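Novice: I would like to see how this sequence folds:
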Amino acid sequence: MKPKLSAYVSDSVAQRLELAARRPGTNKSAIVDAALDRFLNPERDTAGDAALVRRLDRISRQLERTERDLSVMAETIALFVRYYLTITPPLPSGDQDAARALGRERFDMFVAQVGKRVASGGRLVADVMDRITTSKPDLFMRNIEEGAPLGAAEGGMTEFHSQHAAGEQPGLSPAGREEVGDV
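Specialist: As a prediction, this is how the structure comes out:
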């Protein structure tokens, strides 16, 4: 025989206890007994605590990876902007209106392509990194000067720079300078 216990609880606790006791296979006495046992003897449910600690550790690792990824993206964007602003000459004032219109059109296409990739679950950076590590596994092992394009350290001119110096738009075919491929 178990000892009988009378206790006063707040209205909100009484309501929650009433709802919990309506579940099949349980009653108020069993719920109160389990709650008091856990409160008075926390070592008894170490499995639940261990599961919680494992989950918190996993969440912590995910947050660390996300923080690292955001840091890499921010640095990448900053380096790209610095490079772009360094190599892009100012436009004559007569060409600025046409350049703005073309820029708006290209930006709209860029936004559409980003939306398409996000909707499809595609990750361009991961895809590119996979391709690079497969085709050129030693690429990231080279000693490259900060901001220097690949090939520039050896004294050679890269395809990008030779096209840029010739006034061409790198990466686009001569016939389709206005076309932007699927990203």
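
Novice: use CA for all of it now, contacts and neighbours both
Specialist: OK.

Novice: need the three-state assignment for residue 151.
Specialist: coil (DSSP: H, G, I helix; E, B strand; the rest coil).

Novice: neighbours of it, how many?
Specialist: By the criterion of other C-alpha atoms under 10 Å, residue 151 has 12 neighbours.

Novice: list the residues that contact it.
Specialist: For residue 151, the contact set (C-alpha atoms under 8 Å, 6 or more residues apart in numbering) comprises 157-158.

Novice: again with residue 117
Specialist: Counting by C-alpha under 8 Å, 6+ apart, residue 117 has contacts 123-124.

Novice: that one: which element?
Specialist: Assigned by DSSP states H and E, residue 117 belongs to helix 96-120.

Novice: tell me the buried residues in that helix?
Specialist: 109, 113-114 (16 or more other C-alpha atoms under 10 Å).

Novice: which one of those is nearest residue 1?
Specialist: Relative to residue 1, the closest of those is residue 114; by C-alpha to C-alpha it sits at 68.8 Å.

Novice: ok, the closest one to residue 108 distance?
Specialist: Applying C-alpha to C-alpha, to the nearest Å, the value for residue 114 to residue 108 is 10 Å.

Novice: and the helix holding residue 117, how far from the chain's centre?
Specialist: 22 Å (C-alpha atoms, centre = their mean, to the nearest Å).

Novice: the structure of the following sequence is requested for comparison with the preceding one:
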Amino acid sequence: MKSRTGVHLSESMSTRLTAAATRTGVTKSELIEAALDSFLESDNAAEHFAIVAGRLTELNDQIGRLGADLKMVNEAVALHARFHLAVTPSLSAAEQHMATVVGSERFDEFAAQVGRRVERGTSLLRETMNRRLVTNKNRWASHLAASADRRTNCRSSEPDRRLSDTVDGGSEPNAAVREGGSIRTFPDRTNIPLQREI
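Specialist: Predicted coordinates for the structure are as follows:
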């Protein structure tokens, strides 16, 4: 059942309505009802647009995080490749077969560990970075506490160089192959200098 409603239209709008009804083959009442339905649903459309915009923002953030993770992976792979090429000695033909067998076993274990981490959704790189961040914060807090103790006890106005070096990362383990082409001795290979960086 439909209720009867009277409306007043301008002459131009009435002409357009008549032409549209003739072109589409529907009645004027059906056209007006469809137009009113679209107009009254505009609030819901705005709400739907806001939801879609929010989802797009979330996707954009996820893509940004993926980009950052890919950069870390690229750098890690590049550094590992350079380090591996710098420290791996040439093998004789007799040693090559055994090295291939051992390498295959190690790769199987490596792939298994990667699979477990992917299933758990954990990131070794991110875990390591977070751990270093906490460690650096703790070192800085210890440095501030030590400085406060020195001021309280009036021991010395000179800064503790050992603590300062620790905060600055001076006591951090150094990479065997460093940026800039420096040459260092690889651990467990005493007095055998590394080859020049690749």
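
Novice: and the residue nearest in space to the middle of structure 2, what helix or strand is that in?
Specialist: Nearest to the mean C-alpha position of structure 2, by C-alpha atoms, centre = their mean, lies residue 65 at 2.8 Å. Using DSSP H and E, residue 65 of structure 2 falls within helix 42-87.

Novice: that helix vs structure 1, average distance?
Specialist: For helix 42-87 of structure 2, the mean distance to aligned residues of structure 1 following superposition is 1.8 Å (mean C-alpha distance after the TM-score superposition for structure 1).

Novice: just to revisit the earlier point, now the buried residues of helix 96-120 of structure 1 as a markdown table including distance to residue 93 of structure 1?
Specialist: Compiled in a markdown table, those are given as follows (distance: C-alpha to C-alpha, whole Å):
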| residue | distance to residue 93 of structure 1 |
| --- | --- |
| 109 | 25 |
| 113 | 30 |
| 114 | 31 |
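
Novice: in structure 2, what range does the helix holding residue 117 of structure 1 match?
Specialist: Per the alignment by TM-score structural alignment, helix 96-120 of structure 1 matches residues 96-120 in structure 2.

Novice: could you give me the buried positions within stretch 39-50 of structure 2?
Specialist: Here stretch 39-50 of structure 2 shows no buried residue, counting by 16+ other C-alpha under 10 Å.

Novice: chain center to it, what's the gap?
Specialist: Counting by C-alpha atoms, centre = their mean, stretch 39-50 of structure 2 comes out at 34 Å from the chain centroid.

Novice: what of stretch 58-65 of structure 1?
Specialist: On C-alpha atoms, centre = their mean, the centre of stretch 58-65 of structure 1 falls 12 Å from that of its chain.

Novice: same deal with stretch 121-135 of structure 2?
Specialist: Distance, centroid of stretch 121-135 of structure 2 to centroid of chain: 12 Å (C-alpha atoms, centre = their mean).

Novice: how about whichever strand or helix holds residue 35 of structure 1: buried residues?
Specialist: Take DSSP H and E as the rule and residue 35 of structure 1 turns out to sit in helix 28-40. Buried residues in helix 28-40 of structure 1, counting neighbours by 16+ other C-alpha under 10 Å, are absent.

Novice: give me the secondary structure label for residue 26 of structure 2.
Specialist: coil.

Novice: related to what we said a few turns ago, now the element after the helix holding residue 117 of structure 1, going C-ward?
Specialist: Using DSSP H and E, the helix or strand that directly follows helix 96-120 of structure 1 along the chain is helix 124-135.

Novice: that next one: average distance to aligned residues in structure 2?
Specialist: Mean for helix 124-135 of structure 1 is 1.9 Å (mean C-alpha distance after the TM-score superposition for structure 1).

Novice: against which helices or strands is that helix packed?
Specialist: Packed against helix 124-135 of structure 1 by the contact rule (3 or more C-alpha pairs under 8 Å, 6 or more residues apart in numbering; DSSP states H and E) you find no helix or strand.

Novice: tilt between it and helix 46-87?
Specialist: Taking axes from the mean of the first three to the mean of the last three C-alpha atoms, to 10 degrees, one finds helix 124-135 of structure 1 and helix 46-87 inclined to each other by 80 degrees.

Novice: flag every buried residue along whatever helix or strand comes next after helix 124-135 of structure 1.
Specialist: Toward the C-terminal end, the helix or strand that comes next after helix 124-135 of structure 1 (DSSP H and E) is helix 159-165. Of the residues in helix 159-165 of structure 1, those with enough neighbours to count as buried (16+ other C-alpha under 10 Å) are residue 161.

Novice: again with stretch 135-148 of structure 1
Specialist: Result for stretch 135-148 of structure 1 [16+ other C-alpha under 10 Å]: no buried residues.

Novice: quick one: residue 46 of structure 1 and residue 55 of structure 1, what's the gap?
Specialist: Distance from residue 46 of structure 1 to residue 55 of structure 1, by C-alpha to C-alpha: 14 Å.

Novice: try residue 71 of structure 1
Specialist: In terms of C-alpha to C-alpha, residue 71 of structure 1 sits 24 Å off from residue 55 of structure 1.

Novice: next one: residue 3 of structure 1
Specialist: For residue 3 of structure 1, the distance to residue 55 of structure 1 - C-alpha to C-alpha - is 38 Å.
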